[in-house]
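Trainee: I need the structure of the sequence given here:
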Amino acid sequence: MGAEHDAAGVRIELTRGDIAAQPDIDAVVNAANAQLLPGGGVAGALHRAAGPELAAACRPHAPIRPGECVITEGFALPSQYVIHCLGPVYGIDEPAAGLLADCYRNALLLADRQGLASIAFPAVSAGSFGYPAREAADVALATVITTAPRLASVRRVRFVLFGEESLLVHEQALAAATG
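Mentor: Got it, this is the predicted structure:
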């Protein structure tokens, strides 16, 4: 486990790991594509782990727009739900920071409306969507911290990051947002 912080009664955790293997988390967030199809990166990992039922459950919800989120069952995943969020493609979807913040905020509020206690995020848009890692982390952490006071049921937000560099960038962003 990396850094932790408490924001308005919500514990924010940063860790390196596999987003598809979070048995103690109610919902994991899929860094989805607009059609909610299996793909590479986080979407591919979650769809492979969840099984073909996930793609079938996604079909009626597609397409979604940047910043939008939808929820499905988790099927074979250890988490009960998947919240599919479309982050912005950096340099194309504008305003990028606003759309990325919408993604995190909308996922948190959707989890809260479902009465969930915990949610895990990957680094949305920081992979194939080209968002610079530090800027994406700054937006993500600031949004979680400012949204925390509005949450009634969500008490734990975990960032599950793929590599050591991503973890370090998020630790720096958390320190900047809370320092």
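
Trainee: only C-alpha atoms for contact and neighbour calcs from this point on.
Mentor: Noted.

Trainee: separation between residue 45 and residue 30?
Mentor: From residue 45 across to residue 30, the span is 9 Å (CA to CA, to the nearest Å).

Trainee: can you check residue 125 too?
Mentor: Counting by CA to CA, the gap from residue 125 to residue 30 is 11 Å.

Trainee: Then residue 140?
Mentor: 15 Å.

Trainee: Now the helix ranked longest in the chain: buried residues?
Mentor: Of all segments of type helix in the chain, defined using DSSP state H, the longest is helix 96-113. Applying a neighbour-count criterion of 16 or more other CA atoms under 10 Å, one finds 96-97, 99-112 buried in helix 96-113.

Trainee: Which one of residue 45 and residue 30 is surrounded by more residues?
Mentor: residue 30 (30 against 17; other CA atoms under 10 Å).

Trainee: Before we compare anything, build this one as well:
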Amino acid sequence: MHEYRVGGVTIELTRGDITKQTDIDAVTNAANAQLLPGGGVAGAIHRAAGPGLAEECRPFAPIRPGQCVITGGHNLPNPHVLHCLGPVYGVDEPSDELLASCYREALRIADEHEVRSVAFPAISTGAFGYPLRAATEIAMRTVLDVAPTLRSVERIRFVLFDGDALSVHTDVLAELGPGADRPS
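Mentor: Here you go, the predicted model:
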């Protein structure tokens, strides 16, 4: 696990399964517009949470790219799930602003609900086709901009599917976060 401090917020980067983050208050679902089980992160989160999650999501659907809603965690080890609809690259425009909105809105909602820790996947980089490095730069810039304004959120973890994604996130955070202190 790689850790960085930005003001009062710790940013963590790790490779793993977002459904197994037992020490995190809210995991983020890279959702589809209908907030239904699907493939990738959405499928994994819905499978782990059980059918109650889809039932709770139903009244919130559909959501638009860049939007986020919060639900309970159901059978997940986390009390909350933040559902963000990232942009489909090359279709939903302006994709950079919509992707940044996902991270900004998730952190705003988490802070409003007094959530102390949030885990994110690499939103829009799977089936939605967003190039990994470009998406990572947007995610890191947004998190670094928002972190100093957070009142409740103390820890933001990026849970990445593979070593390549972890490496890109580590490099981008090191490049963009000159003010970030890396704990020893």
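
Trainee: Overlay them and tell me the TM-score.
Mentor: Between these two chains, after superposing, the TM-score reads 0.98 (TM-score structural alignment, normalised by the length of the first structure); 178 aligned residues with a CA RMSD of 0.6 Å.

Trainee: rewinding a little: show me what the longest helix of the first structure is packed against.
Mentor: Other helices and strands packing on helix 96-113 of the first structure, by 3 or more CA pairs under 8 Å, 6 or more residues apart in numbering; DSSP states H and E, are strand 69-73, strand 81-85, strand 118-121, helix 133-147.

Trainee: can you rerun that using 7 Å?
Mentor: Other elements packing on helix 96-113 of the first structure under the criterion 3 or more CA pairs under 7 Å, 6 or more residues apart in numbering; DSSP states H and E are strand 69-73, helix 133-147.

Trainee: Could you export the ones you listed as TSV, including mean neighbour count and distance to residue 155 of the first structure?
Mentor: Converted to TSV, these look like this (neighbours: other CA atoms under 10 Å; distance: least, CA to CA, whole Å):
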stretch	mean neighbour count	distance to residue 155 of the first structure
strand 69-73	20	18
helix 133-147	19	11
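
Trainee: Let's have the ones you listed in JSON lines, adding distance to residue 85 of the first structure.
Mentor: Shown next, in JSON lines, are these (distance: least, CA to CA, whole Å):
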{"stretch": "strand 69-73", "distance to residue 85 of the first structure": "4"}
{"stretch": "helix 133-147", "distance to residue 85 of the first structure": "13"}
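
Trainee: Mind telling me which residue is nearest the centre of the second structure?
Mentor: Geometric centre of the second structure, nearest residue: residue 120, 2.5 Å, by CA atoms, centre = their mean.

Trainee: Contacts only, for that residue.
Mentor: Residue 120 of the second structure makes contacts with 27-28, 157-159, as judged by CA atoms under 7 Å, 6 or more residues apart in numbering.

Trainee: Which of those residues fall in strands?
Mentor: Under the assignment DSSP state E, the contacts of residue 120 of the second structure contribute 27-28, 157-159 to strands.

Trainee: Most neighbours of all those, which one?
Mentor: residue 27 (32 neighbours).

Trainee: Verify the stated contact: residue 142 of the second structure with residue 99.
Mentor: No. Contact criterion CA atoms under 7 Å: residue 142 of the second structure and residue 99 do not qualify, at 9.3 Å.

Trainee: contact partners of stretch 7-14 of the first structure?
Mentor: 1-6, 145, 148-149, 155-160, 167.

Trainee: Kindly provide the distance from the closest residue to residue 36 of the second structure other than its chain neighbours to residue 62 of the second structure.
Mentor: If the residues on either side of it in the chain are set aside, residue 36 of the second structure comes closest to residue 54, at 5.9 Å by CA to CA, 6 or more residues apart in numbering. According to CA to CA, residue 54 of the second structure and residue 62 of the second structure sit 12 Å apart.

Trainee: same thing with residue 123 of the second structure?
Mentor: Applying CA to CA to residue 123 of the second structure and residue 62 of the second structure gives a distance of 18 Å.

Trainee: Which one's more surrounded, those two?
Mentor: Counted by other CA under 10 Å, residue 123 of the second structure and residue 62 do not tie: residue 123 has more neighbours, with 27 against 15.

Trainee: Skipping adjacent residues, who's closest to that one in space?
Mentor: In space, residue 123 of the second structure is closest to residue 30, 5.5 Å off (CA to CA, 6+ apart).

Trainee: my read: that neighbour touches residue 41, true?
Mentor: Yes. Here residue 30 of the second structure lies in contact with residue 41, judged by CA under 7 Å, at a distance of 5.9 Å.

Trainee: who's more crowded, these two?
Mentor: Remark: of residue 30 of the second structure and residue 41, residue 30 carries more neighbours, 28 against 22, as counted by other CA under 10 Å.
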